[in-house]
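Participant: task: produce atomic coordinates for the following.
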Amino acid sequence: MDYRNIEDIVKGMWLEAFKKNEISTQEDFFDLGGHSLMAAQLVTKMRETFKVNISLLTFFDNSSIESLAERIYQLRAEIENVDSNEIKK
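Facilitator: Have a look, this model is predicted:
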């Protein structure tokens, strides 16, 4: 899954959570009115969707769609690299 796909999926999750038709990928979650319970729900959804161990702290540190998608992309790349190295052993 490439970065753009991840960003589109994360954006869709935010649109649904905020019940909006459009959100800029650079808008801050908390500036939009997001709160910790909503963040926790989104983190759970992202863990299931992307199969990554993303923490609430990571979400808070990457509180825009753009930065969150970038972090998820990095986490997935790390997992794929580990899986690839395990296969080679």
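Participant: going forward, measure contacts and count neighbours with C-alpha atoms only.
Facilitator: Fine.
Participant: pretty sure Val10 contacts Ala69?
Facilitator: Yes: between Val10 and Ala69 there is a contact under C-alpha atoms under 8 Å: 6.7 Å.
Participant: go through the longest helix anywhere in the chain and flag the buried ones.
Facilitator: Longest helix of the chain, by residue count under DSSP state H: helix 65-88. For helix 65-88, the neighbour count (16 or more other C-alpha atoms under 10 Å) marks 65-73, 75-76 as buried.
Participant: how about stretch 14-33?
Facilitator: 14, 18, 23, 25, 28-29.
Participant: among those residues, name the ones in helices.
Facilitator: Those of the buried residues of stretch 14-33 lying in helices (DSSP H): 14, 18.
Participant: tell me the two of the buried residues of stretch 14-33 that are most distant?
Facilitator: For those, the maximum inter-member distance is 13.5 Å, found between Phe18 and Thr25 (C-alpha to C-alpha).
Participant: to compare against the first, here's the next sequence to fold:
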Amino acid sequence: MSQLTLSDLSSVLTECAGADDGAALTEAERDLAFTELGYDSLALLETAALVKERYGVTLTDEEVTTIATPAEFLDHVNRALTPAG
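Facilitator: Have a look, this model is predicted:
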């Protein structure tokens, strides 16, 4: 898998949080806090678990609790997906 996109993350969040299917994240929302977007810590932990299952990237509970925005979540996951060197 090359990269987790904002659209991919939006789909996973929707699945984990039970939001409306039409509530996709937009580029304008990528730097907003998850709390402002209506996602709590449980939704983010569930999202991290699903990302691990689908993309093979493990985020610790501690990492997840420090990630504040969709952009930060994408950065964490995509760094792990990008081979070093």
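Participant: contacts made by the longest helix of the first structure with the rest, please.
Facilitator: With C-alpha atoms under 8 Å, 6 or more residues apart in numbering as the test, helix 65-88 of the first structure has contacts from 2-3, 6-7, 10-11, 24-28, 50-52, 54, 59, 62.
Participant: now, of those, which are buried?
Facilitator: Members of the contacts of helix 65-88 of the first structure classed as buried by 16+ other C-alpha under 10 Å are 6-7, 10-11, 25, 28, 50, 52, 54, 59, 62.
Participant: how far off centre is the longest helix along the second structure?
Facilitator: Ranked by residue count and defined by DSSP H, the top helix of the second structure is helix 41-55. With C-alpha atoms, centre = their mean, to the nearest Å as the basis, helix 41-55 of the second structure stands 7 Å off its chain's centre.
Participant: where does that helix end up in the first structure?
Facilitator: Using TM-score structural alignment, the residues of the first structure aligned to helix 41-55 of the second structure are 36-50.
Participant: what are the buried residues along that stretch?
Facilitator: Within stretch 36-50 of the first structure, the residues that count as buried by 16+ other C-alpha under 10 Å are 39, 42-43, 46, 50.
Participant: hang on, the earlier thing: now the buried residues of helix 65-88 of the first structure in CSV, with distance to Glu86 of the first structure?
Facilitator: Listed next are the buried residues of helix 65-88 of the first structure as CSV, based on distance: C-alpha to C-alpha, whole Å:
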residue, distance to Glu86 of the first structure
Ile65, 31
Glu66, 30
Ser67, 29
Leu68, 27
Ala69, 26
Glu70, 24
Arg71, 23
Ile72, 21
Tyr73, 20
Leu75, 17
Arg76, 15
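Participant: thank you kindly, that will do.
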